[in-house]
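# sequence unavailable; structure follows:
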């Protein structure tokens, strides 16, 4: 089990680097893009809402708390005020760009925000949401009845992330999510819920290979394993990391092999190889 430190190092190092970046990005200058719909042709109100959205995104990295107050009369925005927490100071805002498309205003700005030290320390732990590992290679799972390997691998990965990636504030969900489902709307909802990074994974190969045993030995075959990882950044609304890991080991061709829920499976040569990916 301890050998997984070496195998998980690429993801752990990436998350650690991201946490350092978010804690000290550009000496308190934070760049962000906000969006808002244009309703009833009111461009000015949409512009103010987009600025508020951009400031809220910048504040996540700064560790400040943003409060937004709106007054709406008969469906028209009459008053919109954005304030930072009393322990944070908004020194300066620079408007970088403004675009209008498809009844929507997009504002990109740079904000100089100084937040309280305690919030900055909390910001060093990067929010990470782990979704269930998808078992895409279900046709190969018939060998050993490994149809729950995705679920059990998710538990293993969550355990290792908690042990070896202290820079991440981990949240494990039960809802399966695919990369193509992470639209801008879904990313914004996750971002608003405080989730900065989403880790998705898929088991793409469990196939058997050539026979390894001699004629006087019990039958055993080479068995492959492939795991693809995606790290989605809800702040950037894009995949920031993608990698497929492959390995393989000996697989005994016998009637009964340990289930993937058991320690016996993870102590098999094949289970150990999976655990080290």
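Structure received. Worth saying up front: this structure is predicted, and the values here are computed from it rather than measured. Numbering: from 1, shown residues only.

# can we go C-alpha only for contacts and neighbour counts from here?
Fine.

# packing partners of the helix or strand residue 78 falls within?
Per DSSP states H and E: residue 78 is located in strand 76-84. For strand 76-84, the elements it packs on are helix 43-62, strand 66-73, judged by 3 or more CA pairs under 8 Å, 6 or more residues apart in numbering; DSSP states H and E.

# the ones you listed: which one's closest to residue 213?
Ranking the helices and strands packed on strand 76-84 by proximity to residue 213 (CA to CA) places helix 43-62 first, at 55.7 Å.

# now that closest one: buried residues?
By 16 or more other CA atoms under 10 Å, the buried positions in helix 43-62 come out as 43, 45-62.

# same deal with stretch 184-204?
Residues 187-188, 190-191, 195-204 are the ones in stretch 184-204 that count as buried (16+ other CA under 10 Å).

# okay, and which of those map to strands?
Taking DSSP state E, the ones among the buried residues of stretch 184-204 that sit in strands are 197-204.

# and of these, the nearest to residue 266?
Closest to residue 266, out of all of these and judged by CA to CA, is residue 203, at 16.1 Å.

# the closest one is in contact with residue 229, isn't it?
No. Applying CA atoms under 8 Å, one finds residue 203 not in contact with residue 229, separated by 9.2 Å.

# start and end of stretch 258-268, how far apart?
End-to-end distance of stretch 258-268 (CA to CA, to the nearest Å): 9 Å.

# what does it rub up against?
With contacts defined as CA atoms under 8 Å, 6 or more residues apart in numbering, stretch 258-268 is touched by 144-146, 148-149, 152, 257, 271-272, 275.

# again, only using 6 Å
Outside stretch 258-268, the residues that touch it by CA atoms under 6 Å, 6 or more residues apart in numbering are 149, 152, 271-272.

# reformat those residues as TSV; add secondary structure, neighbour count and distance to residue 233.
Converted to TSV, those look like this (DSSP: H, G, I helix; E, B strand; the rest coil; neighbours: other CA atoms under 10 Å; distance: CA to CA, whole Å):
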residue	secondary structure	neighbour count	distance to residue 233
149	helix	19	26
152	helix	18	25
271	helix	20	30
272	helix	17	30
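
# now those in JSON lines, with distance to residue 215?
As requested, the contacts of stretch 258-268 are exported to JSON lines (distance: CA to CA, whole Å):
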{"residue": "149", "distance to residue 215": "31"}
{"residue": "152", "distance to residue 215": "34"}
{"residue": "271", "distance to residue 215": "25"}
{"residue": "272", "distance to residue 215": "26"}
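
# now flag whichever of those is closest to residue 84.
residue 152 (43.0 Å).

# residue contacts, that closest one?
Shown in contact with residue 152 (CA under 6 Å, 6+ apart): residue 261.

# equivalent analysis for residue 151, please.
Here residue 151 is in contact with no residue (CA under 6 Å, 6+ apart).

# another structure for you, compare them:
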């Protein structure tokens, strides 16, 4: 069999140091029920994807020829560029179609910090609830749904990233004590609860958070009315008196071991002129507020940093069965696996801390699994040893990409 691999790389004036490039692109979206805000976001998202592809894209064509007959011809395009400083430079409406033109700064991914290439396999992210530490602050504007809508928005953004698969589990909260969050080591019970709903697409990472602050500079509350002051503040919509905070802590845990991998505090503010209108978080009216636009920029930053943290992390899968030297795992072609792939085998060991709480540790077994049968959601292969039992490999152990 002859395999011909053709790689065309177009980097449009990029230097070896990945210097940024400004590009322009156009996107469009249908205006549904007069909702211009949602149409604008969809059009900008489409234009952003086109900008990234325009700036740095590759076409990988793999062709297999056997006996002079074409057996396979796969075409794949993937963006190598990351966008920042996106601005709309033109916007027009044609009938029910909104068209926007954006200008964005694009830089090319240069692989992982240690020089390794990015992991090609698809990793699953589980998004749990982002509870509000001070629920009374969410009353103004009816922003209580931020606890579930914020992780939903992050999951939706990251679902478009190459190599990431997002799963919503916003009915779960990983942090029973919000004041003391994060938990540096999730207990096995918490991990089981968070991942039990997803056997076929095993969650590799758990994304959680706590919304710390939704306070206003001058909250509306019971007081003696002052006609002059109230009228002035209502008319002076750009005043600092209308500022409202949005702050949260974001956490990423390894779903295999429960260990905290990443935490970051995010904070922004914007003018809140809706007063006591029950807009709800992430509604059309919310996004029209200066406060909503500030939150949207923060969500964009958060999604970029989550992607940056996880794109170079190893891919993992759980061992579901062993028989002799044959091993089955709960990941397959949907995760990017293919026959011939080699994965390292890890034993999962349970330890107990000083409070007798269990936690997991992965120990490299120094054994390799080579896949020879790959289905959509599972795969199997053979170990480079006589039997799995001879090296104490069993169900619920793990494999990881090299």
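Arrived safely, thanks for sending. Keep in mind the model is a prediction, meaning the values are calculated, not measured.

# and the TM-score between these chains?
The TM-score (TM-score structural alignment, normalised by the length of the first structure) is 0.51; 169 aligned residues with a CA RMSD of 3.7 Å.

# ok, back up a step: the helices and strands packed on strand 76-84 of the first structure: which one's closest to residue 238 of the first structure?
helix 43-62 (15.1 Å).

# onto which residues of the second structure does that closest one map?
Using TM-score structural alignment, helix 43-62 of the first structure corresponds to no residues of the second structure.

# what does that helix contact?
Counting by CA under 6 Å, 6+ apart, helix 43-62 of the first structure makes contact with 22, 30, 32-38, 66, 107, all of which sit outside it.

# between which two of those is the distance greatest?
Within the contacts of helix 43-62 of the first structure, two members stand farthest from each other by CA to CA: 22 and 38, at 31.2 Å.

# the closest residue to residue 146 of the second structure other than its chain neighbours: how many residues sit nearby?
Excluding its sequence neighbours, the residue lying closest to residue 146 of the second structure (CA to CA, 6 or more residues apart in numbering) is residue 281, at 5.4 Å. Using other CA atoms under 10 Å, residue 281 of the second structure has 21 other residues around it.

# now do the one 10 residues further on
When counting by other CA under 10 Å, one arrives at 22 neighbours for residue 291 of the second structure.

# what residue in the first structure is paired with it?
Aligned by TM-score structural alignment, residue 291 of the second structure pairs with residue 270 of the first structure.

# quick one: residues contacting that match.
residue 249.

# and with 7 Å instead?
Applying CA atoms under 7 Å, 6 or more residues apart in numbering to residue 270 of the first structure gives the contacts 248-251.

# map residue 172 of the second structure onto the first structure.
Residue 172 of the second structure maps onto residue 176 in the first structure, with residues paired by TM-score structural alignment.

# its match contacts residue 132, doesn't it?
Yes. With contact defined as CA atoms under 7 Å, residue 176 of the first structure reaches residue 132; the gap is 5.3 Å.

# which one's more surrounded, these two?
Under the criterion of other CA under 10 Å, the comparison of residue 176 of the first structure against residue 132 puts residue 132 first, with 23 against 12.

# need the counterpart of the more buried one in the second structure.
Alignment note (TM-score structural alignment): residue 132 of the first structure maps to residue 129 of the second structure.

# now do residue 241 of the first structure
Under the pairing rule here (TM-score structural alignment), the equivalent of residue 241 of the first structure within the second structure is residue 262.

# name the helix or strand for that match, please.
strand 260-271.

# now that strand against strand 205-213, angle please.
40 degrees (axes from the mean of the first three to the mean of the last three CA atoms, to 10 degrees).

# what are the buried residues along strand 260-271 of the second structure?
Quick answer for strand 260-271 of the second structure (16+ other CA under 10 Å): 260, 266, 269-271.

# and for stretch 171-179 of the first structure?
Buried residues in stretch 171-179 of the first structure, counted by 16+ other CA under 10 Å: 177, 179.

# so how far is that stretch off the chain centroid?
Taking the mean of its C-alpha atoms, stretch 171-179 of the first structure sits 10 Å from the chain's own mean (CA atoms, centre = their mean, to the nearest Å).

# do the same with stretch 257-273 of the second structure
For stretch 257-273 of the second structure, the distance from its own C-alpha centre to the chain's C-alpha centre is 14 Å (CA atoms, centre = their mean).

# same question for stretch 118-133 of the first structure.
Distance of stretch 118-133 of the first structure from the chain centroid (CA atoms, centre = their mean) equals 10 Å.

# could you tell me the end-to-end distance of it?
Start-to-end, stretch 118-133 of the first structure (CA to CA) is 35 Å.

# and for stretch 90-99 of the second structure?
With CA to CA, one end of stretch 90-99 of the second structure sits 8 Å from the other.

# so where do the helices sit in the stretch 201-350 of the second structure?
Along the stretch 201-350 of the second structure, counting by DSSP state H, counting those that start in this stretch, helices occupy 227-235, 284-288, 290-310.

# go through these and name the closest to residue 137 of the second structure.
Between the helices of the stretch 201-350 of the second structure, helix 290-310 lies closest to residue 137 of the second structure; by CA to CA that is 14.5 Å.

# what comes up buried for the closest one?
Within helix 290-310 of the second structure, the residues scored as buried using 16+ other CA under 10 Å are 290-296, 298-299, 302-304, 306-307, 310.

# picking up where we left off before, let me know the closest of the contacts of helix 43-62 of the first structure to residue 183 of the first structure.
residue 35 (14.7 Å).

# element containing that closest one?
strand 29-37.

# before we move on, what about residue 82 of the second structure?
Secondary structure assigned from DSSP H and E places residue 82 of the second structure in strand 81-94.

# next secondary structure element downstream of that strand?
Scanning forward in sequence from strand 81-94 of the second structure by DSSP H and E, the next helix or strand is strand 97-108.

# surely residue 220 of the first structure touches residue 253?
Yes. Applying CA under 7 Å as the test, residue 220 of the first structure and residue 253 come out as touching, 5.1 Å apart.
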